[in-house]
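>>> quick one, what's the 3D model for this:
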Amino acid sequence: MKSPCVDICRFDGRTGWCVACGRTQVECRGWRKAARPTLLGIQAELPRRLAKLAARGIVASEPAPDPISEDPDTISEDMA
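So this is what the prediction gives:
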């Protein structure tokens, strides 16, 4: 099952949830090895967790853009 990770990975100190995907560090580390029913249970909780974080004013920001891929002037001709 595809991970809900969005490459921001900042954890709220109060809940332990990632402010971007809603998982705990333990859930993140064990995602690839967890059984499908476990993953489905975690995924079902994520919207509620993220809503609780948002209600406290905690939301994820976008990851920093990759300067090479975002600036077309820095891409060489052979890469374009």
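
>>> please count neighbours and contacts with C-alpha atoms only from this point.
Fine.

>>> pull out the buried residues from stretch 7-17.
Within stretch 7-17, the residues that qualify as buried by neighbour count (16 or more other Cα atoms under 10 Å) are 9-12, 17.

>>> ok, which stretches of the chain are helices?
In the chain, helices defined by DSSP state H lie at 25-30, 36-55, 67-70, listed in chain order.

>>> for the comparison step, fold the sequence that follows:
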Amino acid sequence: MQTPCIHVCSIEPATGFCAGCGRTLQEIGNWVSYSDIERRRVMAVLPARLVGAAALSHDMKTGHASGPERPL
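Presented below is the predicted three-dimensional model:
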């Protein structure tokens, strides 16, 4: 069974995603019961989740918000 787990298991509070693989706790817990199609669907979104989570983490550390600036 294919898995995205890289054994860096830590749920990021800001996103609810695992810092290592990008899955939610629900996805991790249900992984073995998912069909191959369901696992592929989750794995398809993980790269974007990890990029978004990394950007959010960086923004939180620097105090800057990403995305378009809002007028005051």
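
>>> please state their TM-score.
Once superposed, chain against chain, the TM-score is 0.72 (TM-score structural alignment, normalised by the length of structure 2); 58 aligned residues with a Cα RMSD of 1.3 Å.

>>> and of the buried residues of stretch 7-17 of structure 1, the nearest to Glu27 of structure 1?
Taking Cα to Cα as the measure, Glu27 of structure 1 lies nearest Trp17 of the buried residues of stretch 7-17 of structure 1, at 9.5 Å.

>>> that closest one contacts Cys28, correct?
No - the pair Trp17 of structure 1 and Cys28 fails to qualify as a contact (Cα atoms under 8 Å) at a distance of 9.9 Å.

>>> sort out for me which of the buried residues of stretch 7-17 of structure 1 are in strands.
Of the positions in the buried residues of stretch 7-17 of structure 1, not one sits in strands, assigned by DSSP state E.

>>> ok, of these, which one's closest to Pro67 of structure 1?
The shortest distance between Pro67 of structure 1 and any of the buried residues of stretch 7-17 of structure 1, using Cα to Cα, involves Cys9 and amounts to 20.0 Å.
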